[in-house]
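In: Got a predicted model here, sequence first, then my questions.
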Amino acid sequence: MKNSILILTIIFCGIIGKAQSIEKIVLDENDDLSGYYLAVKPQTEKIDAVLVLLPGFGQNAESIFPETKLHNVGYLNNILTIGFASGTKLYADKETQVKISIVLKDVLDRYEIENTKFVIGGFSAGGTVALRYAELCKQYPDKFPISPKGVFVVDSPIDIFKFYELLEENIENKYSQIAVQEAEWVTNLIKEDHGIPKDNIDYYKEINPFSMKKKYGENEKWLKDMAVRTYHDVDIEWRLVQRNQPVSTQSYLVTSELINRLLLMGNQKAEFMQSYKTGYRSNGTRHPHSWSIVDEVECIQWVKKIVE
């Protein structure tokens, strides 16, 4: 049944491709990265839900749609899809929170949608931002424009403290030149922002969505009643062969702990979405760190279910 739905969706997406449009809505002409958002309206005037998607670090909003068909499937299911780039941030700091809120306020006014009809998700660092923003909406409901019904992350490093430690290990171990270069660049970025996380705990615990070590914060408590998903292509062999990275370095080690804690809290809507060898970039390159690990048809059905 699922395969039949997927085939039909792909056929319909091909048929509607030319008719379906992506509207660019500019809110700040002086900000080329975060001063606008992209909107894909559904095929009918009715909007049942809003799906907000955030790309990876430093990527623009346009980078989302070639990598996933979520907006295509949403188009067929009365879902408004919003693409927004929150900027060159690895976490939802105050500046990033303000940028997202400005966009969401405009969406609420422009499309006249209830603030409870939202699901927010993101890829890589975008997922880290989305997760903390969703928590903040519950933590400070009077200060944020929406009350999301769900949030999902796509292979995201959701614990900045653990993430920084792993980056340092990559640099020290020197298993892979690519991994070392990436780690050196990201650690410098973090240090230049607000210093090493463990040396500035009070700051980072406020913007960090989840901490393996509870002394660094327990912000996951704000997700107790929310639908939460973490998506991962658990291809251990690829990581070993291509990056010399063992399981201990992978983001799903942390997200599985998040889901487990939520389940222990009684959240039966917390799910670890595991796939295998589903990650491919739009250019055909095999990579487990990709939007494609999300089953678009199944995800949109999940969105519809949780906003009902």
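Out: Thanks, I have it. Numbers count the residues shown, from 1 in each chain.

In: Only C-alpha atoms from now on, for both contacts and neighbour counts.
Out: Will do.

In: ranges for the strands of the stretch 151-300 of the chain?
Out: Using DSSP state E, counting those that start in this stretch, the strands of the stretch 151-300 of the chain run over 227-233, 270-275.

In: In contact with Tyr252, which residues?
Out: Contacts of Tyr252 were listed using CA atoms under 8 Å, 6 or more residues apart in numbering, and they are Asp155, His232, Val234.

In: here's the one I want to compare it with:
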Amino acid sequence: MLWLLASRAAAQPVQRQRVQPTDPVDLYWNGRHAREQAYYSVAPAGTPRGVLLLLPGLGGTAERVFKETTLAQEAARAGLLAVVPTLNNRLYLDSASTRLLELVLTQVARQYPAMGRNLCIGGFSAGGQLALAYAEALVRDSTRHKWRVKAVLGVDPPADLANLWHRGQRSIAQNCSSLLVRGGQSTLKTLGDAFGGSPEQFPAVYQQHSAFIDTSPNGGNLAWLAATPVRVYCEPDMAFWRWHFCATMQLEDLNAVTLRQLVACLQRQGNTRAEYLETTGKGRLNGRQFPHAWSIVDAPECVQWLQTCLNR
């Protein structure tokens, strides 16, 4: 009982810190465009032994991350500072989102100067794509950055943006659900406007911005994570998607195939700590079944894995 009480007391309340007084490039959307850039955090009782940076999905607010998963709270109990920035309006890592993450980590390091520079990065959906991409950038530029990426996790992320483009095309062609059609149209417009057109027209641009690209033997940017522990989570519940959204959907219309390929690509490069974790019946959103959700992660077990990565 004493251990349980101490464990519950170890995590502090969620705090909000402002990073920039304005958000001129619309990095964050919470029903309206944000007026400033910030981050939310949960600190451990003592000096943090590192940081767990968690990135929301597209349109998912930073505040809701603390309600949809207990990863932040579990991490704080384990001695990590859990940080969730106000970044939810990007499908790919651009200079503005990179700048925000750098500002957040700089401010965190200034607030906790005695903390080690151990960094774990995770994200949900589009945030998972950003998490993988940012980890790759930090490893690639390790001489410039002091942070040491100890582990990366993605919760059902669309890691291959070329694949995401083609899935958007299929959603429009299937024309089963207005929600999926609008999602496909939004994906094609966002990527087309940013990259100039389709993956066939601009393959190098898609490879440059994707955390993983299946058409490259070493996965493109993924090769930078060949020595880093990586986990990706997925719940490919085809029965759910076919019943609620589109009877003609195939497994290739979900993230599962790409994520299996991503892990296989890392393993071929000698990464023995790359894992694909597939769940069943764990996806919940607002109390209802939904397989694309933070809840597919077993938070206590995941934090145990993070601790193992920190200790190596």
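Out: The structure has been received and is ready for your questions. For clarity, every value in this text was computed on a predicted model and none was experimentally measured.

In: that older thread, buried deepest among the strands of the stretch 151-300 of structure 1, which one?
Out: Comparing the strands of the stretch 151-300 of structure 1 by mean neighbour count (mean count of other CA atoms under 10 Å), strand 227-233 ranks first with a mean of 24.

In: quick one: contacts of that one?
Out: 149-155, 252, 255, 259, 267, 269-279, 288-289, 293-294, 306.

In: can you do 7 Å?
Out: Contacts with strand 227-233 of structure 1, where a contact means CA atoms under 7 Å, 6 or more residues apart in numbering, come from 149-155, 252, 255, 269-279, 288, 293-294.

In: matching residues in structure 2 for it?
Out: Alignment of strand 227-233 of structure 1 against structure 2: residues 229-235, by TM-score structural alignment.

In: What is the distance between that stretch and the centre of its chain?
Out: Its chain's C-alpha centre and that of stretch 229-235 of structure 2 lie 10 Å apart, by CA atoms, centre = their mean, to the nearest Å.

In: in the stretch 1-150 of structure 1, which spans are strands?
Out: Under DSSP E, counting those that start in this stretch, the stretch 1-150 of structure 1 gives strands at 23-26, 36-40, 49-54, 79-83, 118-123, 150-154.

In: Buried residues of the shortest one, list them for me.
Out: It refers to strand 23-26 of structure 1. Within strand 23-26 of structure 1, not a single residue qualifies as buried, counting by 16 or more other CA atoms under 10 Å.

In: Average separation of that strand from the aligned part of structure 2, please.
Out: Once fitted to structure 2, strand 23-26 of structure 1 is off its aligned match by 0.7 Å on average (mean CA distance after the TM-score superposition for structure 1).

In: those helices in the stretch 151-300 of structure 2, which residues are they?
Out: 161-174, 178-195, 203-209, 238-244, 256-268, 299-311 (DSSP state H, counting those that start in this stretch).

In: May I see the buried residues of the fifth one?
Out: Burial within helix 256-268 of structure 2, assessed by neighbour count using 16+ other CA under 10 Å, is assigned to Ala256, Thr258, Leu259, Arg260, Gln261, Leu262, Val263, Ala264, Cys265, Leu266, Gln267.

In: Would you format those as JSON lines with distance to Trp305 of structure 2 included?
Out: Listed next are the buried residues of helix 256-268 of structure 2 as JSON lines, based on distance: CA to CA, whole Å:
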{"residue": "Ala256", "distance to Trp305 of structure 2": "21"}
{"residue": "Thr258", "distance to Trp305 of structure 2": "23"}
{"residue": "Leu259", "distance to Trp305 of structure 2": "19"}
{"residue": "Arg260", "distance to Trp305 of structure 2": "20"}
{"residue": "Gln261", "distance to Trp305 of structure 2": "22"}
{"residue": "Leu262", "distance to Trp305 of structure 2": "19"}
{"residue": "Val263", "distance to Trp305 of structure 2": "17"}
{"residue": "Ala264", "distance to Trp305 of structure 2": "20"}
{"residue": "Cys265", "distance to Trp305 of structure 2": "21"}
{"residue": "Leu266", "distance to Trp305 of structure 2": "18"}
{"residue": "Gln267", "distance to Trp305 of structure 2": "18"}
